[in-house]
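**Q** attaching a predicted model along with its sequence, questions to come.
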Amino acid sequence: MSFETLGLSDAIVRAVKEAGYTSPTPIQAQAIPMVLTGGDLLAGAQTGTGKTAGFTLPLLQLLSLSKSAPANRTAARPVRALVLTPTRELAAQVEESVRTYGKYTNLNSAVIFGGVGINPQIKQLKHGVDILVATPGRLLDHIGQGTVDVSKIEILVLDEADRMLDMGFIHDIKKVLAVLPKQRQNLLFSATFSDEIKALADKLLNSPQTIEVARRNSTVEIIAQMIHPVDRDKKHPMLAHLIKSNSWEQVLVFTRTKHGANKLVEQLGKDGIGALAIHGNKSQAARTRALAEFKDGTLTVLVATDIAARGIDIDQLPHVVNYDLPNVPEDYVHRIGRTGRAGATGEAVSLVCVDEHQMLKDIEKLIKQTLPRQVIPGFEPDPTAKPQPIQLRSGGPGHRNQGERSGQGRSRGGNGGGAAARSGQRPAGAAPRSGAPARSGGGPRSAAPQRNGGGRGR
């Protein structure tokens, strides 16, 4: 199948081909024709499936061919499509995809999120944009100040709806929905169909078509997964040992909490290993800078919390390390899905102490396989060690979502964590999961330059 057969215009297909794609991914092949019919859609799609192009391409098609399409790029126009995302990184990537694939149309776009100045956004919105990509908090700021007009919205996209609910945005979403036109097309994309997502879909969608697509390649097939049993106080030395002994040059490391991320960055810095952290207490500039350095290869280790990591979309990322296992088993799949992209193989390593044995069992139950264990010589775990309840350490299981929506600062090698968000700013959460397909044999990826950054704050 080719993009031409999906009903896309020559202008859009040309831009897609120039971006290096020749055939659509499964979600694109199913979603694009459905969206073009003008009906509502409920789509289940995880990271790496190509979902972003699955809605941006038909969205561009519908807007460029409608009677209200602008005559040129400079003419004033109302916002006709709104894409809501949970995080700044993802918002930036989606808007970059819109610009990439819409380059030969007369449509323009803008992205607005918190953690940065609002005045440049007001200036851009004043002239009018066709497609607005936004995080809920900052959009409500603009609506409250009367600096954006959403009365002409024709298409609404909720991207990563499950993550938005996880991050507590349901009330913001309801506020946005209350001021949108009643007659519109609604597209809801979610990695999971939880009861909460189904309830939201029931209220939002009108007789939707439903599709659910698994990752192009299962993580089992293309990602080498390994468990290294280790005592909790030996995790940092083991990580440093693995990085140095294996000459790892680009490693994404997940910690359970922001405090743990900062501490690990400081410890690795003392070991002579360049590391930066991204999480909710980091400034927007610091997060953007850390991602840019990690992507261009000048930074060896990027330490992230689950929410802050949403939006990291890097082809050929070779190593992901679970320094702490996630509290939610599904997050394990999201984490290791950062590697094994673009048809490449990847390696996912988890450092597991006695406190995390139940978490590991839950993960293995979810992915329906027993992961291989390998004890590293010199780091043999103490067989008499007793587990400690994780909620007594590092803020506990609920800590992740509480803490990820606050202001931000930078930490390199020991310069701990940082500047709080400006007073009066809305909390900021961030993320990764980009919505991008693998390149091999497949459709457009939702890659974006990191100049825009990510997260929620106001």
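**A** Nice, I can see it.
**Q** from now on I want contacts and neighbour counts done on CA atoms only, so please keep to that.
**A** Noted.
**Q** hang on, residue 133 in a strand?
**A** Yes. The assignment for residue 133, made by DSSP: H, G, I helix; E, B strand; the rest coil, places it in a strand.
**Q** how about the contacts made by it?
**A** 82, 83, 84, 85, 91, 92, 94, 95, 109, 110, 111, 112 (Cα atoms under 8 Å, 6 or more residues apart in numbering).
**Q** how near is it to residue 111?
**A** 5 Å (Cα to Cα, to the nearest Å).
**Q** need the residues touching each of those two.
**A** In contact with both residue 133 and residue 111: 91, 92, 95, using Cα under 8 Å, 6+ apart.
**Q** would you agree the first one falls within a strand?
**A** Pointing back at residue 91 there. No. Applying three-state DSSP, one finds residue 91 to be helix, outside a strand.
**Q** quick one: the helices in the stretch 151-300 of the chain, in order.
**A** Secondary structure of the stretch 151-300 of the chain (DSSP state H, counting those that start in this stretch): helices located at 161-166, 170-179, 195-204, 219-222, 235-245, 258-270, 284-295.
**Q** actually the stretch 1-150 of the chain, sorry about that
**A** Going by DSSP H, counting those that start in this stretch, the stretch 1-150 of the chain shows helices at 10-18, 26-36, 51-65, 88-101, 119-127, 136-145.
**Q** adding another structure so you can compare the two:
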Amino acid sequence: MASISATLLVSLSRAVVRFQPQQNHNCKSSSSLTTTINFTDSRLRRHSRAALSSSSDVTTREAGSGNSSPTLREICQGHVPEDLTRKCCRTEEIGYVLPTEIQREGLPFLFSGRDCILHAQTGSGKTLTYLLLIFSVINTQRSAVQALIVVPTRELGMQVTKVARMLAAKPTENDLEQKSCTVMALLDGGMLRRHRSWLKAEPPTIVVATIGSLCHLIEKHIFKLDSMRVLVIDEVDFLFNSSKHVSYLKKLLASYSSCKNRLTVFASASIPQHRRFLHDCIQQKWTKSDVVHVHVNSIQPLPLCLHHRFVICSKETKHQTLLSLLQSDAPESGIIFVGDQSEKSKKAGNAPSTTLLIDLLKNSYEGSSEILLLEEDMNFNSRAASLLEVRQGGGYLLVATDIAARGIDLPETTHIYNFDLPRTAVDYLHRAGRTGRKPFSDKKCTVTNIITSEEQFVLQRYENELKFNCEELTFQIQC
């Protein structure tokens, strides 16, 4: 297979973007222990291969002026197998493609053997960036775990596994004699007993794992990291901020394996206090001392295609306000985000907001969209079934907690509704980033916040932090 369709691969990894005009920028540098590459323009610029030829590191560097942007194929040439390069660097629609900014700026550093922190907008192509690195270093003839990708949720793990297996698939019958690259998913709720025998009999080349399942197998000496060449921590800030994950994560980074023997990649759309995090990476020996922080779109953390708005109502009229918005917008597909139920509410025996919303929509919403639910308290089979229904096409309204805010790629989503305002600006960024992800589309997508008057100052704070403008929407509630 010489090419792969954009809707098949790009919709999962946001691997490519439209050809865009080039813009030149000045280059500033100063000597420092680590490297922070700061790219502030939203357009494609030339890749930073020149940064690799410099013997001194830099503290901050903007994209420089120079030659025209290389294609993704040109960046990967000599590093990634040619058949895999054709899969992800060429589409039937537009031929050979330009890389996204994070791919163009990050891949040269990764291919040179530098540890990296990939810091870029949601849907910017970080998944494909680290997968291309992995396929550039693994040896398929060797029976050992050579790459490990750690994810915060089962849903994100399934998505990454699907893309990795798609890239690992043999392109032609002529390659059947060669040993294939195998990808194993060790995810919460999975059949770990079956995986134990697989790990012993024929270790996979790439493992995608949630931190709990992974460390359980490591501590029982079923899973070894002796041969690991690449370690990827996806949604790294989420894992470090999770009290139940952080101790396992630190063990994985510093005790179960050594940064000297591996390439380490951290990825996220949000890394608060990234200078402090960069310092900790070196001090705690999570990465090598020459780690590179590649920061793309630092001036505009949110995609430009998003239209933000808010409507003020009382707590008593929030449900009716949501219904009126849905009837007015008639969204093709949307996600309604709801806050987690408090422990106090649980103890009082109150029904969670998600249940109340699902009942309301099924009884009162007149649209044709299918009403689905995704929350952490659901069993894994139910969660998988909800996502499967969403991805099978057709209109949907997904009522979800923040479990759906991290990394899940639903490119058909056109509307986001924050029924409950997110707790932090970072949560807002990830919720809003679930839309505006359809490949090659310039269509505006909408993020709507349903707030009380007391919450308006919180939303204004998010606007300041994330540098977006939110328009007030006034309308008559339809009874």
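**A** Here it is on my side, so go on. These figures come from a predicted structure and were not determined experimentally.
**Q** so after superposing, what's the score?
**A** After superposition, the two chains reach a TM-score of 0.75 (TM-score structural alignment, normalised by the length of the first structure), with 371 aligned residues with a Cα RMSD of 2.5 Å.
**Q** residue 187 of the first structure: which of the helices of the stretch 151-300 of the first structure is closest?
**A** helix 195-204 (9.1 Å; Cα to Cα).
**Q** buried ones in that closest one?
**A** 197, 200, 201, 204 (16 or more other Cα atoms under 10 Å).
**Q** of those residues, just say which sits nearest to residue 286 of the first structure.
**A** residue 197 (32.8 Å).
**Q** what residue in the second structure is paired with that closest one?
**A** Under the alignment (TM-score structural alignment), residue 197 of the first structure pairs with residue 277 of the second structure.
**Q** residues contacting its match?
**A** residue 271 are the contacts of residue 277 of the second structure under Cα under 8 Å, 6+ apart.
**Q** over to residue 206 of the second structure?
**A** So residue 206 of the second structure contacts 145, 146, 147, 148, 149, 181, 182, 183, 184 (Cα under 8 Å, 6+ apart).
**Q** switch to 10 Å and redo it
**A** Residue 206 of the second structure makes contacts with 131, 134-135, 138, 144-149, 161, 164-165, 168, 181-185, 228, 230, as judged by Cα atoms under 10 Å, 6 or more residues apart in numbering.
**Q** that one maps to what in the first structure?
**A** With TM-score structural alignment as the criterion, residue 206 of the second structure matches residue 131.
**Q** now do residue 226 of the second structure
**A** Per TM-score structural alignment, residue 226 of the second structure is aligned with residue 151.
**Q** ok, for residue 136 of the first structure, nearest residue in space, not its chain neighbours?
**A** Computed as Cα to Cα, 6 or more residues apart in numbering, the closest residue to residue 136 of the first structure that is not its neighbour in sequence is residue 172, at 6.0 Å.
**Q** wait, isn't the one you found in contact with residue 179?
**A** No. Counting by Cα atoms under 10 Å, residue 172 of the first structure does not reach residue 179; the two are 11.4 Å apart.
**Q** report the buried members of the contacts of residue 206 of the second structure.
**A** By 16+ other Cα under 10 Å, the contacts of residue 206 of the second structure give 131, 134-135, 138, 144-149, 161, 164, 168, 181-185, 228, 230 as buried.
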